[in-house]
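A.B. asks: I'd like to go over a predicted model; first the sequence, then the structure.
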Amino acid sequence: MSIEYNPVGWFEIPSPDLAKNQQFFQQAFGFEFEILEMAPYTMAMFAADHSKPGSAGALVQGPDVEPATVGVTIYFGCAEVGAQLEKIAAAGGTVLMEKMSIGEHGFIGMFLDVAGNKLGLHSMS
């Protein structure tokens, strides 16, 4: 089977208070954002290099945007899950699941951002 593209092309994280959630991700991960106004929505797009593997996405604020703790989970890659969970907690996020081994596939952890979205982390160490 030949794969010509990554199967996930875009994700959106609901953020009723866009500025607050953007600040959280900047503090916890060091992410940079580009703001895009698409009335009635405002997006804070994660800076991305589209020549590298992975998906791009944005924090989104709008009239029908609601945070979620059930359903699809987006996992952010990081150098080391335990250390990243500490940064998340220091930035105001809530750790839901401490670093857990998934065998040869690395490690995962789970957290809530300051908007209340359940998100995950993944690392190989």
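C.D. replies: Nice, I can see it. Residues are numbered from 1 along each chain as shown.
A.B. asks: going by C-alpha atoms from here, please, whenever you check contacts or count neighbours.
C.D. replies: Noted.
A.B. asks: who's in contact with the spatially closest residue to F25 that is not a sequence neighbour?
C.D. replies: Excluding the flanking residues, the one nearest F25 by Cα to Cα, 6 or more residues apart in numbering is F31, at 6.1 Å. Counting by Cα atoms under 8 Å, 6 or more residues apart in numbering, F31 touches F25, F46, A47.
A.B. asks: next, the one to line up against it:
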Amino acid sequence: MESNKINYVELPARDLALNKAFFSQVFGWGFRDYGPEYSAFENAGLDGGFFQANFCSRPQNGAALIILYSNELEVVFEKVQAAGGTIEQVIFDFPGGRRFHFLDPCGNEWAVWSEPA
């Protein structure tokens, strides 16, 4: 393991089962439960997990924004909506690519980006 590098990220979830189903359906993540109030995600690009909480992670509240990458931005956009996510910002251009923001079923804000079209 590399020293002084980001190693793990934890995010709140009001409903662990709902968030696990969402991220499994949209992104193909796996999960390993550690008791009834914690579930680690796997195959997400960075190790981490969801902990049971009655609050959510949003940049406007001071939280970091986690940004995922996809080479099929429009496909992921549709999958997010079909799985119960809420689009916070539709696909837009930014210097270096395109992205959109969404809320997972527990209210955490995420973004997905892709190379320029």
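C.D. replies: Looks like it arrived, so ask away. Quick caveat, the model's predicted, so the values are computed rather than measured.
A.B. asks: quick revisit: need the counterpart of the residue nearest to F25 of the first structure in the second structure.
C.D. replies: With TM-score structural alignment as the matching criterion, the partner of F31 of the first structure in the second structure is W29.
A.B. asks: determine the longest helix present in the first structure.
C.D. replies: helix 18-29 (DSSP state H).
A.B. asks: give me the packing partners of that helix, helices and strands only.
C.D. replies: strand 56-61, helix 81-90 (3 or more Cα pairs under 8 Å, 6 or more residues apart in numbering; DSSP states H and E).
A.B. asks: so after the shortest one, what's the next helix or strand?
C.D. replies: Read that as strand 56-61 of the first structure. strand 75-77 (DSSP states H and E).
A.B. asks: start and end residues in the second structure for that following strand, please.
C.D. replies: Under TM-score structural alignment, the match for strand 75-77 of the first structure is residues 67-69.
A.B. asks: and that stretch, how far from the first structure on average?
C.D. replies: Here stretch 67-69 of the second structure, set against the first structure after superposition, deviates by a mean of 1.5 Å using mean Cα distance after the TM-score superposition for the first structure.
A.B. asks: how deep is G106 of the first structure tucked in, by neighbour count?
C.D. replies: Residues contacting G106 of the first structure under the criterion other Cα atoms under 10 Å number 14.
A.B. asks: nearest residue to the residue positioned nearest the centre of the first structure in space, please, no chain neighbours.
C.D. replies: When the first structure is reduced to its mean C-alpha position, the closest residue under Cα atoms, centre = their mean turns out to be F76, at 5.3 Å. Among residues not flanking F76 of the first structure along the chain, L121 sits closest, at 4.8 Å (Cα to Cα, 6+ apart).
A.B. asks: just confirm that neighbour contacts G77, I think it does.
C.D. replies: Yes - counting by Cα atoms under 8 Å, G77 is a contact partner of L121 of the first structure at 5.8 Å.
A.B. asks: higher neighbour count, those two?
C.D. replies: Neighbours per residue, other Cα under 10 Å: of L121 of the first structure and G77, the larger number sits with L121, 23 against 15.
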